[in-house]
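Trainee: Requesting a structural model of the entry that follows:
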Amino acid sequence: MEFGRLNQHEFETFVKDNFLHYTQSHEHFSFRSVNQKDVHLVGVKDEDGTVLAACLLTEARSLKFFKYFYTHRGPVMDYQDLYLVKFFYYHLTEYLKKHNCLFVLTDPYLLENLRDTKGNILKHYDNDLFIKQIAQLGFEHQGYSVGYSQTSQIRWLSVLDLADKSEDQLLKEMDYQTRRNIKKHTRWMYKFVRYLSMKQIDSLSCSEWLKKNMVSSSVIKIILRRCNVYIQEIVC
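Mentor: Predicted structure coming up:
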């Protein structure tokens, strides 16, 4: 096997056939490479050149001369193949050393538990062998955190199985409050386009209607200010 850089086509083809997480996608790579230019595509190939593992990495400056790297829920690979896991992470470490890496955060998209909406465990996934394997390579597990963190992605995700289900079926499987919010949004169809300054109120059709009905400009501004705040609250 061989570890090295992947080109865009190799990466895109592999992650499409072995989809793991949206952060490990060609679209994410394209955005980062154009806007931040901080992205690496690395992976493992067998003797025939077939890609066995792929990972989108990003870098950030740390202490002026060093860099911090993040694997964005990757790599994309068969985590049951411990030899492949060992090979990838060992050579990833060597690769990052050449790029002045001070610290790397890797958070593979591996399920630990599948729970219902009340938190009861429906299914447990055993990841002990994977954790032990990368620990032998010098990686340290940060523990099973809860809540939000400023240094890592959230561990607890609410997901919905969309396979072979109609919209009506999906709605029925949601909580009452969620169904209510969706129906309310559909009925009112809130749509945020852009913010306007007070100098642009004349371009609004609603302001023209208000003027025709003898509403003063000061009242128009008060109404628009209140509407603006209301829209911000909905979007957030």
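
Trainee: alpha carbons only for contacts and neighbour counts from here, please
Mentor: OK.

Trainee: and after the top strand by length along the chain, which helix or strand comes next?
Mentor: For the chain, the strand with the greatest residue count under DSSP state E is strand 51-62. Later in the chain than strand 51-62, the nearest helix or strand by DSSP states H and E is strand 66-70.

Trainee: now for the next helix or strand after that following strand, which elements pack on it?
Mentor: Where DSSP H and E defines the elements, the next helix or strand beyond strand 66-70 is helix 82-97. Judged by 3 or more CA pairs under 8 Å, 6 or more residues apart in numbering; DSSP states H and E, helix 82-97 is in contact with strand 2-5, helix 128-136.

Trainee: Give me the neighbour count for the nearest residue in space to F14 that is not next to it in sequence.
Mentor: Counting by CA to CA, 6 or more residues apart in numbering, F14 lies nearest to V51, which is 6.9 Å off, once chain neighbours are set aside. The number of residues packed near V51 is 20, by other CA atoms under 10 Å.

Trainee: Check which residues of stretch 43-59 are buried.
Mentor: 43-45, 51-59 (16 or more other CA atoms under 10 Å).

Trainee: Tell me the one among these nearest to P108.
Mentor: Using CA to CA, C55 comes nearest to P108 of those, at 10.2 Å.

Trainee: Give me the nearest residue to the closest one, chain neighbours excluded.
Mentor: C55's closest residue in space is P75 (CA to CA, 6+ apart), at 4.4 Å.

Trainee: That neighbour: what's it in contact with?
Mentor: 24, 53-56, 108 (CA atoms under 8 Å, 6 or more residues apart in numbering).

Trainee: again, 7 Å this time
Mentor: 53-55, 108 (CA atoms under 7 Å, 6 or more residues apart in numbering).

Trainee: Now the second one, please; I'll put the structures next to each other:
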Amino acid sequence: MRIDTINIQQYSEYLDTVDTAVFQQSPFHAKKFEHDGWTVEFIQASQEKEVYATCMLAYLPLMKVFKYCYVARGFLADYKDRDKLVKFTSSLKQYLKKKNVVYLEIDPEIDLVQRDKDGNVVENGFHNYDVVDNLKSAGFLQLPLKQGYDLSKECRFCSSIDLRGKTSDEIFNAFSSATRRNTRTAQKYNVHIRKLNVDQLHILDSMEKETSARQDFEAMSLDYFKNLYRFYGEDHVETLLSYLDLDEYEQKIKKEYNTTLTSIEKTKAFLEKNPGNEKKEKRLKTDETYLDSLEKKISHIQELKDTYGKEVPLACCLFIKYGHEIVYLVGSSNYEQRDFRGPYAIHWHMIQEAIKEGYDFYNFYGISGYFEPGKEGYGVFDFKRGFNAIVHEYIGNFILPCKPFIFKIYNNLKHIC
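Mentor: Okay, the predicted model is just below:
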């Protein structure tokens, strides 16, 4: 078997022939790697003109004279074919050994077992234990399977909506009743969606910092968001803002106020002529209660204008559009104005866009892997579950020692596995 280096154009053209590549395997992600200090090269393994595997290798210095190699989301290869995988791994190990690589790490985006939207393992569902066995047969060491968030690793648990062959109505009707209600609430308030450009990413940054402080997680920087546009381009990155137009909202509420006031006056006039009508008395009480709530909303609108001006930012989300899916990468919201359901407006807008543009999956991306109330990340999981997002548990991270003696020394120091 031979391993050849290919250029980024050849790599990109090969990706166009497969439907399993994810954004971490894209040539755009190579630019991010290089910006972050990695050295990147693309290789293709073949025998008698048959391609066995293609991948992007990313290197970092290790102990000054050695290297660490990482293949984001694994090789583009058939992991089910043990013989080919073993042959390829053997050739790759020798290739990397010559480059002074101590060990290789991969984290294939392959489901370990089939799970449902609640995180439960599906009875008699599919599994990929054979892939794990094949990797071990090829010489890989599997790292312990963990739950929870780890910013130094790619997500091991994700959730996504399968859009294939479904209409918007079918997708919407599969939402939980609470998610449908919250989405309709956003529509009732006429929540708008606007696409942000690079120069407006400070809106996302500000909201992300506020959300991270409230929920105690480390926020990404403004430069991180800008660099995503720089690496991926505007065709593959989209940032949406949901907001409330206060002038429009005020007109809507005042119109409802006047309509309700007219109804009250008519009901009172009727009761003067027909006292004791229980149905009308009940209607009057309901209208008066509603009128009181509208008066409070009108007063609140002025408070909102004093604070925000003409628009209230509600939520902001950044998406990656690549291959067969749209990935929800970053999201934040205005907690004080959560009653307007800004995040629901954005996701429903983008889900419909994904269907219209022919994407197969709407990937809500990372969840913690904990599915019980009170556990780490449960709220995030439950929010995504409301959209009928199915849980995916991936097979995890695998290590291939290329220089066993050096790796043993390094592992004793760093406790990698």
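
Trainee: Look up how far V159 of structure 1 lies from the residue nearest to C55 of structure 1.
Mentor: For P75 of structure 1, the distance to V159 of structure 1 equals 21 Å [CA to CA, to the nearest Å].

Trainee: thinking again about what came up before, want to throw the buried residues of stretch 43-59 of structure 1 into TSV with distance to E12 of structure 1?
Mentor: Compiled in TSV, these are given as follows (distance: CA to CA, whole Å):
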residue	distance to E12 of structure 1
G43	12
V44	14
K45	15
V51	11
L52	13
A53	12
A54	9
C55	11
L56	11
L57	14
T58	17
E59	20
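
Trainee: thinking again about what came up before, what angle separates the longest strand of structure 1 from helix 82-97?
Mentor: 30 degrees (axes from the mean of the first three to the mean of the last three CA atoms, to 10 degrees).

Trainee: Tell me where structure 1 has strands.
Mentor: Counting by DSSP E, the strands of structure 1 are 2-5, 39-45, 51-62, 66-70, 101-105, 113-115, 121-124.

Trainee: quick one, which of the ones you listed is nearest to L171 of structure 1?
Mentor: That would be strand 113-115 among these, by CA to CA, at 19.2 Å.

Trainee: Mean deviation, the closest one versus structure 2?
Mentor: Compared with structure 2 after fitting, strand 113-115 of structure 1 has a mean deviation of 1.6 Å; criterion: mean CA distance after the TM-score superposition for structure 1.

Trainee: what does that strand rub up against?
Mentor: By CA under 7 Å, 6+ apart, the list of residues contacting strand 113-115 of structure 1 reads 121-125.

Trainee: Put together CSV for these, with neighbour count and distance to Y95 of structure 1 on each row.
Mentor: Shown next, in CSV, are these (neighbours: other CA atoms under 10 Å; distance: CA to CA, whole Å):
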residue, neighbour count, distance to Y95 of structure 1
I121, 11, 39
L122, 9, 39
K123, 12, 36
H124, 11, 34
Y125, 10, 30
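
Trainee: So A213 of structure 2, which state does it fall into?
Mentor: Classification of A213 of structure 2 using DSSP: H, G, I helix; E, B strand; the rest coil returns helix.

Trainee: if we can go back for a sec, tell me what angle the longest strand of structure 1 forms with strand 39-45.
Mentor: 150 degrees.

Trainee: Now do strand 51-62 of structure 1: which elements does it pack against?
Mentor: Counting contacts by 3 or more CA pairs under 7 Å, 6 or more residues apart in numbering; DSSP states H and E, strand 51-62 of structure 1 packs against strand 39-45, strand 66-70.

Trainee: TSV for the ones you listed, including distance to V219 of structure 1?
Mentor: Shown next, in TSV, are those (distance: least, CA to CA, whole Å):
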stretch	distance to V219 of structure 1
strand 39-45	51
strand 66-70	51
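
Trainee: Show me where the stretch 301-417 of structure 2 has its helices.
Mentor: Using DSSP state H, counting those that start in this stretch, the helices of the stretch 301-417 of structure 2 run over 342-356, 378-385, 404-414.

Trainee: which residues in structure 1 does the shortest one match up with?
Mentor: In the comparison with structure 1, helix 378-385 of structure 2 aligns to no range at all (TM-score structural alignment).

Trainee: ok, back up a step: so how far is R225 of structure 1 from the residue nearest to C55 of structure 1?
Mentor: 47 Å.

Trainee: how many other residues sit next to L76 of structure 2?
Mentor: Count around L76 of structure 2 with other CA under 10 Å applied: 19.

Trainee: OK, contacts around it?
Mentor: 53-55.
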